[in-house]
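**Student:** quick check, what structure comes out for this input:
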Amino acid sequence: MRTFGVEEEFLIVSPDSGKPLPLAGEVLRLHELDGQMTGLSRQLILTPELQQEQIEAVTHPHSSLSELGAEIRAGRTYADSLAQMAGARIAALGTSPHPVTPHATSNSRYDAMMDMFALTAREQLTCGCHIHVSVSSDEEGIGVLDRIRGWLAPLIALSTNSPFWNGADSGYASFRTQAWNRWPTAGPTDTFGSAQAYHELMGDLLSTGVVTVPDFDARLSRNYPTVEIRVADVCLNPDDTVLLAALVRALVETAAREWKAGKPADRIPTALLRQGAFRASRWGVRGDLLNPQTHRPDSAAYVIGVLHDHVRDALDEAGDDAFVADSLERILRDGTGTEQQRKAFGRRGQLSDVVAHATSLTHQLPATSYSPASGKTAQKQIDLPQRMVTG
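**Tutor:** Presented below is the predicted three-dimensional model:
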């Protein structure tokens, strides 16, 4: 069973106005202090991000979907409890509904990015979800990357959670995708063909003096024996994060089997992949998507069904298919975080309502996990110290 892990980025927001607050340094200070007192910070990982208005929660690698889901929720609860101590909350929003001028985190890496990328970096306050899945070697990893390229746009559609930008509805289901694509290496890639070709490209990119780490939609991890899929918005509902992780692991397993069997990668032009990503970003699950098999528009429901069928064998073997099937049906029926945000705004036309609603959904949903033995959704309690839960 391949292991997988998740990195989720969150906004730090005012509990009153919902506006982002530059309190990451204080939240991380409390995280370090709590580790000295309870040891919890050694179990739950929080890291800084580009801007002081955001924080990242990182899970450990897991082989079980239920264990991964429990740590995703534990990380959200823990981060929110620390934010409350600092006078704030966390919200799983891909972009801030309120206008904001971010405050950059100062370290050697981020200082260099601010110097190189200027306004692009200064304005970049977006929150994504990155999923790591284990691979046996770089060669297998490249075999996977070459074979999942056409399947990433539906993942964007399923995770859309950023309709607002600079105080207005952008018209996009995922405006984070549009803002993110301002980085020079963001987006889909050509096929690589081999690990050697991939690493040669990394060397060539480094030699340009522009980027040190590529922001590809999917890449080999620098630090772990994994492939890292980076297309998703952070999900408002933690169950959607668990769904994405299940689908990504199944995509990786399916692609690895194709690579081992010698099945050629689909050499769809990268320009077409960008059109698929645009459709997913623009309309999410409420418009037509590009079918990864025909590269022509089909309804979102049909394309999501094609994705599900493509990875069903891997899902079945992992015991994840019932959870995935139920979750996909729910999203196609109820929508993603984008629909939730727009509904919250529509009640009174207040951006603060959007953030308040998001804050409640980020960490207060009951912890659930799929139980393969029963085929049902089982409750799983997160055991955190009461001080952390109450703040």
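**Student:** from now on I want contacts and neighbour counts done on CA atoms only, so please keep to that.
**Tutor:** Noted.
**Student:** longest single helix anywhere in this protein?
**Tutor:** helix 238-260 (DSSP state H).
**Student:** name the helices or strands packed onto the helix or strand just after that helix?
**Tutor:** With elements assigned by DSSP states H and E, the helix or strand that comes after helix 238-260 is helix 270-283. Counting contacts by 3 or more Cα pairs under 8 Å, 6 or more residues apart in numbering; DSSP states H and E, helix 270-283 is packed against helix 152-159, helix 175-180, strand 289-290.
**Student:** list of residues touching helix 270-283?
**Tutor:** For helix 270-283, the external contacting residues (Cα atoms under 8 Å, 6 or more residues apart in numbering) are 149-150, 152-154, 156-157, 160, 171-175, 177-178, 187-190, 287-290, 295.
**Student:** how about stretch 12-20?
**Tutor:** For stretch 12-20, contacts defined as Cα under 8 Å, 6+ apart pick out 11, 21-24, 53-55, 83, 87-91, 96, 98-100, 351-353, 355-356.
**Student:** let's see this one next, to set against the first:
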Amino acid sequence: MDTTTVRSVGVEEELLLVDPATGHPRAVAGAVLRSPGDNDPLVAELQREQLETGTRPCLTMDELSDEVRRWRREASERARQADVEVAALATSPLPVDPSVSPMARYRRICEEYGLTAQEQLTCGCHVHVGVESDEEGVAVLDRVRPWLAPLIALSGNSPFWQGRDTGYTSYRSQVWSRWPSSGPVELFGSAKRYHAAVQAMVDSGTLLDRGMVYFDARLSANYPTVEIRVADVCLDADDTVLIAALIRALVETAAREWLQGEPPDPMSVPLLRLASWRAGRSGLDGQLLHPVGHTPVPAEQVLRTLVEHCAAALISAGDLALVQERVHAVLRRGNGAAAQHEALRGGGGLAGVVATAVARTAA
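**Tutor:** Sure, this is the predicted structure:
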């Protein structure tokens, strides 16, 4: 692997703050986090029952793995000082009435969007991959669209909501879809058209600002990256690294296709939405829409097609063996949702599910 040519990759993970005895989320982010001026890699999120970690940009998956684990441990240690634990759960298994963070922007979001914002206690995994320009970034966004739904299935880690089994692998993706700007988008074709579309959304008055452009994949407003936002936060750090490796390879594959003049798949937004819904509903246990043929096939076949699609980029980055091994491992043991169901069957109720997640988060 030549690290002078490989793309940088970084990960943001949102984590729940939970009571160690009951498993219920607790609104103590302010006690866990330092003041905003401290340049803290742990930051507040919309609700006080959660926080977000962020890695530095990394060139190898070993580096990224160390970073993800480092900040999970740091979050765990600080949470314990506030008498809580952190859990990498994309939704709370136990009932919760979320409490919005005190920052003015978050207060305004809750006022503007009502119950959609007030109930929005979900934890995602956002992956940033470096791009050379906005033009390259938009070319990537256009070409990764059909390949994002399988990542929802792979990362699914939110089967419970308000104390109930939802029947979904990723119910977080359903809750997140309530935002007016969320989900898959049309082909843009150029950076100019992308920025014009974003500006029109802001000018409509429906969004407060560009930060509320919640596309499944977008140009970052703060970094020279594309940001892929579809994944649930993963229960295990190994799965976070797997998602990041696949996303970096998808970005590199899309950029190569653009340079070679290959047009993007014109898959319609309604069909993309169906693919995402299907992935969130059945995860790895049923069928998914094939990213190329757009017909239902077993999830294992879709994941193997995903790896094959970006194999050349995985080889260039030195990640092919890691990705093959970890995809096989997830298919064998299941994703985070499967682990939560297994914990529930083991006794202890939904509090036991949370306790299992706490133990695995910082492992």
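**Student:** fetch the TM-score of the aligned pair.
**Tutor:** Here the superposed chains carry a TM-score of 0.96, computed using TM-score structural alignment, normalised by the length of structure 2; 355 aligned residues with a Cα RMSD of 1.2 Å.
**Student:** determine the number of other residues adjacent to the residue nearest to Arg143 of structure 2 when sequence neighbours are not counted.
**Tutor:** Closest residue to Arg143 of structure 2 apart from its sequence neighbours, by Cα to Cα, 6 or more residues apart in numbering: Pro264 at 4.9 Å. Using other Cα atoms under 10 Å, Pro264 of structure 2 has 19 other residues around it.
**Student:** Pro264 of structure 2 touches Leu141, doesn't it?
**Tutor:** No: checked against Cα atoms under 8 Å, the pair Pro264 of structure 2 and Leu141 is beyond contact range at 9.4 Å.
**Student:** the residue nearest to Ala255 of structure 1 when sequence neighbours are not counted: what secondary structure?
**Tutor:** Once flanking residues are discounted, Ala255 of structure 1 sits nearest to Val144: 5.0 Å by Cα to Cα, 6+ apart. What DSSP: H, G, I helix; E, B strand; the rest coil gives for Val144 of structure 1 is helix.
**Student:** quick check: the equivalent of Val144 of structure 1 over in structure 2 vs Thr225 of structure 2, distance?
**Tutor:** Mapped onto structure 2 by TM-score structural alignment, Val144 of structure 1 lines up with Val140. Val140 of structure 2 sits 11 Å away from Thr225 of structure 2, going by Cα to Cα, to the nearest Å.
**Student:** more neighbours: the two, which one.
**Tutor:** A side-by-side neighbour count of Val140 of structure 2 and Thr225, using other Cα under 10 Å, places Val140 first with 27 against 24.
**Student:** and the more buried one, how far is that from Glu119 of structure 2?
**Tutor:** Taking Cα to Cα as the measure, Val140 of structure 2 falls 32 Å from Glu119 of structure 2.
**Student:** cool, and Arg69 of structure 2?
**Tutor:** 29 Å.
**Student:** list the buried residues for stretch 22-39 of structure 2?
**Tutor:** The neighbour-count check on stretch 22-39 of structure 2 (16 or more other Cα atoms under 10 Å) flags 23-30, 32-34 as buried.
**Student:** again but with stretch 41-61 of structure 2, I slipped
**Tutor:** With burial defined by 16+ other Cα under 10 Å, the residues of stretch 41-61 of structure 2 counted as buried are 41-55, 57-61.
**Student:** where along structure 2 do the strands fall?
**Tutor:** Shown for structure 2, the strands assigned by DSSP state E span residues 9-18, 42-44, 50-54, 85-87, 124-130, 160-161, 164-165, 217-219, 225-232, 287-289, 296-298.
**Student:** any idea how many residues pack against the counterpart of Gln81 of structure 2 in structure 1?
**Tutor:** Here Gln81 of structure 2 is matched to Met85 in structure 1, going by TM-score structural alignment. Per other Cα under 10 Å, the neighbour tally for Met85 of structure 1 reads 15.
**Student:** how much space between Met85 of structure 1 and Glu258 of structure 1?
**Tutor:** From Met85 of structure 1 to Glu258 of structure 1 the distance is 49 Å (Cα to Cα).
**Student:** dump the helices and strands packed on helix 270-283 of structure 1 to a markdown table, plus distance to Pro269 of structure 1 and mean neighbour count.
**Tutor:** Output for these, formatted as a markdown table (distance: least, Cα to Cα, whole Å; neighbours: other Cα atoms under 10 Å):
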| stretch | distance to Pro269 of structure 1 | mean neighbour count |
| --- | --- | --- |
| helix 152-159 | 14 | 27 |
| helix 175-180 | 20 | 22 |
| strand 289-290 | 13 | 28 |
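**Student:** follow-up on the earlier one: out of the strands of structure 2, which is the most enclosed?
**Tutor:** strand 85-87 (a mean of 31; mean count of other Cα atoms under 10 Å).
**Student:** mean deviation, it versus structure 1?
**Tutor:** With mean Cα distance after the TM-score superposition for structure 1, strand 85-87 of structure 2 departs from structure 1 by a mean of 0.2 Å once superposed.
**Student:** list the contacts of Glu132 of structure 2.
**Tutor:** Glu132 of structure 2 makes contacts with Pro224, as judged by Cα under 8 Å, 6+ apart.
**Student:** aligned to Ala117 of structure 2, what sits in structure 1?
**Tutor:** If you follow Ala117 of structure 2 across to structure 1 using TM-score structural alignment, you land on Ala121.
**Student:** so its match makes contact with Asp111?
**Tutor:** No: the criterion here is Cα under 8 Å, and Ala121 of structure 1 misses it with Asp111 at 10.0 Å.
**Student:** with neighbour numbers in mind, choose between these two.
**Tutor:** Between Ala121 of structure 1 and Asp111, counted using other Cα under 10 Å, Ala121 has the larger neighbour count: 20 against 13.
**Student:** show the contacting residues for that one.
**Tutor:** Residues in contact with Ala121 of structure 1, defined by Cα under 8 Å, 6+ apart, are 113-114.
**Student:** distance check, it against Arg176 of structure 1.
**Tutor:** Going from Ala121 of structure 1 to Arg176 of structure 1 by Cα to Cα gives 14 Å.
**Student:** again with Pro97 of structure 1
**Tutor:** Distance from Pro97 of structure 1 to Arg176 of structure 1, by Cα to Cα: 12 Å.
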